[in-house]
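Undergrad: Would you be able to build a 3D model of this:
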Amino acid sequence: VIMDETLPGGSAAPYNLGRVTTHETGHYLGLYHTFENGCESPGDYIDDTPCMKDETFGCPIDQDSCPSPGVDPIHNFMGFVDDDCMKEFTPDQMARMKEMTAMFKPSLLFSNPFFCLSIGSQCKYDRDCCSDRCRKNKCTL
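TA: So this is what the prediction gives:
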């Protein structure tokens, strides 16, 4: 469930740039919060996400709440920072989402002829991407 106040232009500033939708989609595709398990292993169960002690609000650049390597991933979509601070998933988070999509929601990969999520590469915005003629080259699982 997404509150309409968090959509772009909504009234829930500083959470009104649409990043809540991105965050919730991350959960839908198998991701945990960046602060999952605090500073303890396995964290968010993604190897390339630095540990983070607690949820963080605002945009505290260079915050380092855990002794393990890496500063807190405050720019990650799976945290609780302000929308204008969120801007990335890690490569391993992207791989997890692609794997979860392929395993549990494969219809999402080919459901729209104008968009194709190419497993193992960048997203393709190509009208021919999901056509029968091109599927073998661009949209393989």
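
Undergrad: rest of the way, CA atoms for contacts and neighbours
TA: Noted.

Undergrad: and after the host helix or strand of K98, which helix or strand comes next?
TA: Per DSSP states H and E, K98 falls inside helix 91-104. Moving toward the C-terminus from helix 91-104, the first helix or strand encountered (DSSP H and E) is helix 132-138.

Undergrad: Buried residues of that following helix, list them for me.
TA: K138 (16 or more other C-alpha atoms under 10 Å).

Undergrad: picking that back up, for the helix holding K98, packing partners?
TA: Helix 91-104 sits against no helix or strand, with contacts defined as 3 or more C-alpha pairs under 8 Å, 6 or more residues apart in numbering; DSSP states H and E.

Undergrad: I have a second one here; can you model it like the first so I can compare?
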Amino acid sequence: MALCPDCRDDLHPNHHPCPHCAAPLPAAAASVCGECAGLAGGADRVFAPYLYDQTLGRLINRFKFHSGFDCGGVLARLLEAHIAARSDPLPQLLIPVPLHPKRLRERGFNQALELARPLARRLAIPLDPQRIERLRPTP
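TA: Alright, predicted model coming up:
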């Protein structure tokens, strides 16, 4: 599946994301958002190439809740293009966030893993889906 030109035009780039949480920042803002300014640690980089809106929301919803693997492929290609276009080094490792076993039974698949697999393959980045474990269910 590919996005039609109208849907692609409806995607709005996240031009100035916070590097720690990817929240959109104004162009003249500080380098991190107010929520992350006082926090230590966290991920090295977080990618959110597009703002969450109706078009992106429909793609994500169909992928997560309606087994829309074709939408997952579109989302993976969008992420791949964003990561490949960046000037900083590629990640050394992709670690998809696992689902709680109950949620995995409900959905039948882990959407984070389904996004990470093609990214790892196409960008030649190692993938380690066993690196972390979800201990608590989340809403």
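
Undergrad: Can you calculate the TM-score here?
TA: Once superposed, chain against chain, the TM-score is 0.28 (TM-score structural alignment, normalised by the length of the second structure); 68 aligned residues with a C-alpha RMSD of 4.9 Å.

Undergrad: List the buried residues in the helix holding K98 of the first structure.
TA: Residues 93-101 are the ones in helix 91-104 of the first structure that count as buried (16+ other C-alpha under 10 Å).

Undergrad: again with stretch 56-74 of the second structure
TA: 56, 59-60, 63-64, 69, 71-74.

Undergrad: Can you pick out the most distant pair from those residues?
TA: Within the buried residues of stretch 56-74 of the second structure, L56 and F69 form the most distant pair, 14.7 Å apart (C-alpha to C-alpha).

Undergrad: Tell me which residues of the helix or strand containing C36 of the second structure come out buried.
TA: If you go by DSSP H and E, C36 of the second structure is part of helix 34-37. Buried residues in helix 34-37 of the second structure, defined by neighbour count with 16+ other C-alpha under 10 Å: C36.

Undergrad: Check which helices and strands the one helix or strand R58 of the second structure maps to is in contact with.
TA: Using DSSP H and E, R58 of the second structure maps to helix 54-65. If you count contacts as 3+ C-alpha pairs under 8 Å, 6+ apart, helix 54-65 of the second structure packs onto helix 69-85.

Undergrad: quick one, the helix it packs on and helix 54-65 angle?
TA: 120 degrees (axes from the mean of the first three to the mean of the last three C-alpha atoms, to 10 degrees).

Undergrad: Which neighbouring elements make contact with helix 69-85 of the second structure?
TA: helix 54-65, helix 111-123.

Undergrad: Now the two most distant members of the buried residues of helix 91-104 of the first structure.
TA: Q93 and T101 (12.3 Å).

Undergrad: circling back: got a markdown table for the helices and strands packed on helix 69-85 of the second structure, with distance to R103 of the second structure too?
TA: Shown next, in a markdown table, are these (distance: least, C-alpha to C-alpha, whole Å):
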| stretch | distance to R103 of the second structure |
| --- | --- |
| helix 54-65 | 11 |
| helix 111-123 | 11 |
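
Undergrad: out of the ones you listed, which comes closest to P101 of the second structure?
TA: Closest approach to P101 of the second structure among these (C-alpha to C-alpha): helix 111-123, 13.2 Å.

Undergrad: What's the separation between M103 of the first structure and R96 of the first structure?
TA: 10 Å (C-alpha to C-alpha, to the nearest Å).

Undergrad: Please enumerate the shared neighbours of Q93 and T101 of the first structure.
TA: Here Q93 of the first structure and T101 share no contacting residue, scored by C-alpha atoms under 8 Å, 6 or more residues apart in numbering.

Undergrad: right, and out of the buried residues of stretch 56-74 of the second structure, which lies closest to K102 of the second structure?
TA: K64 (14.8 Å).

Undergrad: Excluding sequence neighbours, find me the nearest residue to the closest one.
TA: Q111 (6.2 Å; C-alpha to C-alpha, 6 or more residues apart in numbering).

Undergrad: how many other residues sit next to that neighbour?
TA: 22 (other C-alpha atoms under 10 Å).

Undergrad: now swap in L119 of the second structure and tell me
TA: Neighbours around L119 of the second structure, by other C-alpha under 10 Å: 23.
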